[in-house]
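1. When you get a sec, could you give me coordinates for this:
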Amino acid sequence: MLPNISPQQKTAVTLLSIGTFLEFFDLWLYLHMSVKINDLFFPPSFKHSWLLSNFALCSAFLFRPIGAIIFGWIGDTLGRKATILITTSMMAMSCAVIAILPTYEYIGVLAPIILTICRGVQGIASLVEVAGARLYLLESSKPPTQFFLIFLVSASATFGRFAAVGLASLIELLDLSWRIAFMFGVVVAIVGTVARRALKEASNFSNARKRLISYMSDSSKKVLEKSPLLRRPINKSSLLFMTLASMAPNTCLFFLYNYSADFLRSKLGLTPAEVLNHNSILGLGEVLSDFALGYLVLKFHPFRIIITRSVLHLVVIFAAPFVLSNAQSPVSILILQTLAMLFAVDVEPGGVAIFYTKFPILKRFRAVGMSFAMAGAISYTLCAFCMKPLTDRLGLCGMWVILIPVWINFNIAIFYFAKLDKKTRNNEDIM
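-> I've put the predicted structure just below:
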């Protein structure tokens, strides 16, 4: 049975889910199209093309801490809605530039530089998107409805990734220009910007701002300094453990869509079109699994689901090198990917709702934004630049050097927040 959701919450989750879908569609469109366009912007004749193409991929995550600082302040000062509208517009502009950008053949090294900057802008926009949408719903609802609403937004990100690989596969199947895909991304981002103008500011954030203003009725600085809304610090331990927990989903996604795609091309000889078709099937499975998780989060506490999936994921980690080394067809790899996706180490469903409440509301956007940004920057950069060299040097078991420590850190973080949540479950959220 679905939880009791008010009309305003239905409107908010619909608009936020649409926007998150659009943002992640645009962000992941490049990742899937890269199997086709990398040679155009990073040709093999270009010195260090592998290094630079990986940097372009990672730039979507490396620039996120900058966005966390800028938009964290905007989100905690001007509001959640303002940041969401600004970043959706940024996504539209970056897609437009990529769509019309001349390749390396025409403008030389300027092409990959501009492309990398556009990817950085997309990364910043998607960071604020997912953090802003989750915070908006967190501050507009209460548990257990809160867990379900926030998960719907996260599931829309999954659907956005699936739609991106589906479009990329269709473009390749019909032998159309890759630029059409990015022009479609522009349209998608513009639609998201217009649709979200109907959002109202999150109620909890608005109430906190009003209480802060009441402290400022006397312009005395001493009165303002006594405000508990400003004096409550960000817990550094909570920030660290949330960052460790958030690294795991990024590492899992890299294995599913980046490392596996490279393995399919280099070891099994699949063409870019075949890799895209393969990933389309995997993406569909990811969407379907989200429906199951959405049902489970209505029945069980989020941490029970998260810990169960994590334990089963460890089995997949140990099996992965042996499955890959004996793979004779893409089917066996698809089965491995599907198991890794079903039993992913992920803070969803519902975990982020518990994490975010452990930070003061008027500093919350900055805290969760920086944590999410640093987790993506560290994990994707580590995977992109280290996983392939490790497996080349140590064999496929070399992936354990990254995957096992990430898994351990994830579980330490989950148990930290589970213990913290047990202490504060009957208290009000930190304000």
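2. Please make it C-alpha for all contacts and neighbour counts, starting now.
-> OK.
3. Other residues contacting stretch 169-189?
-> Stretch 169-189 has contacts (CA atoms under 8 Å, 6 or more residues apart in numbering) with 19, 22-23, 25-26, 29, 33, 36-37, 88-89, 91-93, 95-96, 98-100, 167-168, 273, 276-277, 280.
4. Can I have the buried ones of the residues you listed as a ChimeraX selection?
-> In ChimeraX, a selection of the buried entries from the contacts of stretch 169-189 looks like this (16 or more other CA atoms under 10 Å):
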select :19,22,23,25,26,29,33,36,37,88,89,91,92,93,95,96,98,99,167,168,273,276,277,280
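5. To compare with the earlier structure, here is another sequence to fold:
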Amino acid sequence: MASLTRQQKEAVGLLQIGTFLEYFDLMLYVHMAVLLNELFFPKTDSYTESLIASATLCSTYVFRPFGALLFGYIGDTIGRKKAIIITTSMMSLSCLVIANLPTYAQIGITATLVVTICRTAQGLSSMGEVIGAEVYVSEITKPSAGYSAVAFISVSCAAGAMAAVGIAALVTSYGFNWRMAFWIGACIAVIASVARTRLRETPEFVDMKRKEKRLMEERAARNPEQSTKQLNRAAKTEQPKAPITTLVNCFFINCGWPLSFYVIYIYFNPILKKTFGYSPEDIIFHNFILTIIQVLTFVMWSVLTRHVYPLKLLKIKGFVSLALMAAIPLFLVVCKSGMQLILFQALILTFTLHNFPAEYIFLKRLPVYTRFTSAGLIYA
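-> Next up is the predicted model:
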């Protein structure tokens, strides 16, 4: 990112730190669910416990479309800067609540309700965070520096998840206080929220609002009898719309990541446990190694965007990813050790098909007026 100005580097740095913390806080509970669900949920039979664990995980993601609409409206109407400050504040508040929340044994079902609400709030805020950061960086940079600048936002997400798994390993293996982990994440997130107030609104958003105001003034001059609400609605109808083909392509390309995430971090876990005799602690450490690999591969792809057009990299990832997914049944037949499995998982991680590292290009093909909302809904 040598071609970025000092102000751009500062903005990118603040956003990367905030995104790192956002995903650290988000994934911290996911990777410690085996411990925390016992503390915040009633003890019952194994089937019900499995349903509770699934519901806790799903509550983080099922409301993401609502988060996309909420923060999309804020980001596209009020400003990118305000949206990303609100998301970081929501995440820090949720972490503070979880860090100080009494257990089910102390306050009963209230603990269950509060932790579920906090997880839902974290899912909503993470939705606005990653998209807000990518949109902001895309609007303050130019090609080709913007390719890697936006791609490194995904690196920050991966690094946050890696740190969360590392803390989970410390908690489960060495008795590290889990509440301290949430305290650390919350406190640093508060600092990040305050630091982000130094950001300026993006030039593209400011220019879009200026044009919108001028358009409303022109319509008011031609139709003085119309109310401000009617003028605003009319002005919106004249804004450019996102191309349907772009939206559909973005959606299907993004579907590759949740599929790969499930295969890598969930589907193979029973195989590690039943076939290779891994304990829960062994599985967490195994996943920690995978998150390190994920960060390294994300850095590799981000750096490559400086030398290779991102859409070319995306095509390579797509072809290899499809081949690897098709090879899973055959691999399970020949796999003889956990080491072979982790190497195969590492390959899937490296070539996972999603819009990374071409986020900049996809975002730029969306109209400024609806960019935050459109990108958010696709991601959700």
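6. coming back round to it: taking the contacts of stretch 169-189 of the first structure one by one, which sit in helices?
-> Mapping those onto helices (DSSP state H) picks out 19, 22-23, 25-26, 29, 33, 36-37, 88-89, 91-93, 95-96, 98-100, 167-168, 273, 276-277, 280.
7. Look up how far R219 of the second structure lies from the aligned residue in the second structure for Y30 of the first structure.
-> Aligning on TM-score structural alignment places Y30 of the first structure opposite Y29 in the second structure. Distance of Y29 of the second structure to R219 of the second structure, computed by CA to CA, to the nearest Å: 51 Å.
8. More neighbours: the two, which one.
-> Legend: neighbour count by other CA atoms under 10 Å for Y29 of the second structure and R219, higher for Y29 (23 against 16).
9. number of nearby residues for the corresponding residue of the second structure for F300 of the first structure?
-> With TM-score structural alignment as the criterion, F300 of the first structure lines up with V308 in the second structure. Neighbour count for V308 of the second structure, taken as other CA under 10 Å: 12.
10. What of N254 of the second structure?
-> Neighbours of N254 of the second structure using other CA under 10 Å come to 19.
11. Help me confirm that it comes into contact with A358.
-> No. Proximity of N254 of the second structure to A358 does not meet the contact threshold set by CA atoms under 8 Å, at 11.2 Å.
12. which SS class is the match of F300 of the first structure?
-> coil (DSSP: H, G, I helix; E, B strand; the rest coil).
13. and I253 of the second structure, what does it touch?
-> By CA under 8 Å, 6+ apart, the neighbours of I253 of the second structure are L353, H354, N355.
14. Alignment lookup: L339 of the first structure to the second structure.
-> In the second structure, L339 of the first structure lands on L347 (TM-score structural alignment).
15. Leaving out chain neighbours, which residue sits closest to that match?
-> Nearest non-adjacent residue to L347 of the second structure, counting by CA to CA, 6 or more residues apart in numbering: L324, 7.9 Å away.
16. Map H286 of the second structure across to the first structure for me.
-> By TM-score structural alignment, H286 of the second structure lines up with H278.
17. so who does its match touch?
-> P330, L334.
18. next one: T193 of the first structure
-> Contacts of T193 of the first structure by CA under 8 Å, 6+ apart are G19, L85, T88, S89.
19. Not counting stretch 371-380 of the second structure itself, show me its contacts.
-> Contacts of stretch 371-380 of the second structure (CA under 8 Å, 6+ apart): 61, 64-65, 68-69, 71-73, 75-76, 127-128, 131-132, 135, 242, 247, 250-251, 254, 363, 366.
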